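Enquirer: I'd like to go over a predicted model; first the sequence, then the structure.
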Amino acid sequence: MSLTEQDLRQQISDFGRSLFNRGLSAGSSGNISVRLDDGWLMTPTNCCLGNLDPADISRLDAQGNLLSGKKPSKEFFLHAAFLAQRPQDKAVVHLHSTYATAVACLAGHDAHNMLPALTPYSIMRLGPVALTPYHPPGDPRLGEEIALVAAKHHCVLLANHGPIVAAPTLTAAVYAAEELEETAKLYITLMNHQPRLLTPAQIDELKQKFSTAGDPDAKTCC
């Protein structure tokens, strides 16, 4: 059964509160969007995800013009650029979560595969995580950088800024954002050690059995 707009407003509010309460989006950082058939729902600018009122969530038309609710996040263009390359996806979650942002601050990594294959869940829920070059928050060039990688990556790190994730549903996007943070935490924790990584054969087995990188036709992971 498809969710109504009111259902989605409540879902955005509930997930926002959960992310805030667990320290994944401090202060007024982070934003959430859901693409509708005729427009968008978007968290407002300068809002705290921990106390969203469903009625205040921005309602935008397909071009991003405000129809009702409060003024949308200034990073709406990031969400629009992401989903323009991913017609199968409907929701975007952008956070400033600690460990994912820490990885986004590291230099010398493969910009198309920022995290090693530590757990099966990082393969099933994330796929390869890309990194975009740094631009200041609100800079339109961030949207241009996202557009270059979004077709092949549904989880992206904005350099020195934070993670942004797209998925077919808001629930899936939140789960992927949480998995990205946990994988980044494991990576940072193990950086000075020699972790055992999944082998190419083990990764291939997971890809054959489960959804990776937001593939809507693959089996779900759990």
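Expert: Sure thing, it's come through.
Enquirer: going forward, measure contacts and count neighbours with C-alpha atoms only.
Expert: Fine.
Enquirer: Who are the contact partners of V149?
Expert: A130 (Cα atoms under 8 Å, 6 or more residues apart in numbering).
Enquirer: which helix is the longest one in the protein?
Expert: For the chain, the helix reaching the highest residue count under DSSP state H is reported as helix 170-190.
Enquirer: Downstream of it, the next helix or strand is which one?
Expert: Scanning forward in sequence from helix 170-190, with DSSP states H and E defining helices and strands, the next element found is helix 200-209.
Enquirer: List the buried residues of that next one.
Expert: I203, L206, K207 (16 or more other Cα atoms under 10 Å).
Enquirer: which strands and helices sit next to that helix?
Expert: Using 3 or more Cα pairs under 8 Å, 6 or more residues apart in numbering; DSSP states H and E as the contact criterion, the secondary-structure elements in contact with helix 200-209 are helix 120-125.
Enquirer: so how far is the helix or strand that the helix it packs on is followed by from its chain's centroid?
Expert: Under the assignment DSSP H and E, the closest C-terminal helix or strand after helix 120-125 is strand 130-132. Here strand 130-132 shows a centroid-to-chain-centroid distance of 12 Å under the convention Cα atoms, centre = their mean, to the nearest Å.
Enquirer: adding another structure so you can compare the two:
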Amino acid sequence: MTVYTDESAARALIVRTARSLFTRGLTHGSTGNLSVRLSDGSLLLTPTGSSLGTVEEADLSRTDPDGTHLDGLRPTKEAFLHAAFYRVRPGAHAVVHLHSTHAAAVSCLDGVDPADVLPPLTAYYAMRVGRLPLLPYHAPGDSALEPLAGRTARSHHAVLLANHGPVVAGASLEQAADAMEELEETAKLYLLLRGHTTRPLTPGQAAALAPPSP
């Protein structure tokens, strides 16, 4: 577990991670948002309308644990999602939400299992993500999603928002970003393999690799 006691270092880490995700095509335009939970319980988030490719340390927002704006630029309109994850996952110290292309594509498919959208095609997906529930569509920024997200986050550190994109919590920002990338790559594999007979991990194999709860 990483406890972020140095706000300046946490700001630098958020910007560094944002740049990495953006330059490698995991997010685009002004989509996606990142946060970390500081040791005093406040949240440091990317601001609304910002691009992860250009956001600066001074631009970041700070809110209280419930997502109420304290200082900095206005926080992402999805700050309530981050707050919901932190509220029910005491070991989580970072949340990543992206609109990554392949995961977003899967979120638009009809007929997927809402209890577990992606099969465990690889060991690393089973280790870093595990089960991935699909939450029903809500417009971006619709706080009506908050109670459902909170209930689901009690037992899942990653969710997929219908017609939107994934949200992943982790014990550190590096861990959350790694799990997000694994989720995106597995979504890509899933789409590439549609129409083919696949051989995912068995339930026992996947359970043996299930990630610890942050």
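Expert: All right, it came through fine. Remember, predicted model here, so these are calculated numbers, not experimental data.
Enquirer: what's the TM-score here?
Expert: Aligned and superposed, the two chains score 0.93 in TM-score terms (TM-score structural alignment, normalised by the length of the second structure); 211 aligned residues with a Cα RMSD of 1.5 Å.
Enquirer: What is the nearest of the buried residues of helix 200-209 of the first structure to C155 of the first structure?
Expert: Using Cα to Cα, K207 comes nearest to C155 of the first structure of the buried residues of helix 200-209 of the first structure, at 16.2 Å.
Enquirer: Which element, helix or strand, includes the aligned partner of H153 of the first structure in the second structure?
Expert: Taking TM-score structural alignment as the alignment basis, one finds that H153 of the first structure is matched in the second structure by H156. Taking DSSP H and E as the criterion, H156 of the second structure maps to no regular element, lying outside all helices and strands.
Enquirer: I'd guessed H156 of the second structure sits against L132; true?
Expert: Yes. Between H156 of the second structure and L132 there is a contact at 7.3 Å, judged by Cα atoms under 8 Å.
Enquirer: Can you find the partner of E181 of the second structure in the first structure?
Expert: Aligning on TM-score structural alignment places E181 of the second structure opposite E178 in the first structure.
Enquirer: Burial check on that match, number of neighbours?
Expert: Other residues within reach of E178 of the first structure by the criterion other Cα atoms under 10 Å amount to 19.
Enquirer: wait, what's in contact with P211 of the second structure?
Expert: For P211 of the second structure, the residues meeting the contact criterion (Cα under 8 Å, 6+ apart) are A126, M127, R128, V129, G130.
Enquirer: Quick one: the residues you listed as TSV, columns for distance to E146 of the second structure and neighbour count too.
Expert: As requested, the contacts of P211 of the second structure are arranged in TSV below (distance: Cα to Cα, whole Å; neighbours: other Cα atoms under 10 Å):
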residue	distance to E146 of the second structure	neighbour count
A126	26	22
M127	26	18
R128	24	23
V129	21	29
G130	22	25
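Enquirer: Go through those and name the one nearest H102 of the second structure.
Expert: The shortest gap between H102 of the second structure and any of the contacts of P211 of the second structure belongs to V129, at 15.5 Å (Cα to Cα).
Enquirer: once aligned to the second structure, how far is stretch 173-187 of the first structure on average?
Expert: On superposition with the second structure, the average gap between stretch 173-187 of the first structure and its aligned counterparts reaches 0.5 Å (mean Cα distance after the TM-score superposition for the first structure).
Enquirer: List the contacts of that stretch.
Expert: Identification of contacts with stretch 173-187 of the first structure by Cα under 8 Å, 6+ apart yields 15, 91-93, 95, 97-100, 103, 115-116, 118-119, 121-122, 125-126, 155, 163-167.
Enquirer: What residues in the first structure pair up with stretch 100-110 of the second structure?
Expert: Counting by TM-score structural alignment, stretch 100-110 of the second structure corresponds to residues 97-107.
Enquirer: That stretch: which residues count as buried?
Expert: Of the residues in stretch 97-107 of the first structure, those with enough neighbours to count as buried (16+ other Cα under 10 Å) are S97, T98, Y99, A100, T101, A102, V103, A104, C105.
Enquirer: same check, this time on stretch 122-140 of the first structure
Expert: When burial is assessed from 16+ other Cα under 10 Å, stretch 122-140 of the first structure yields the following buried residues: 122-132, 134-135.
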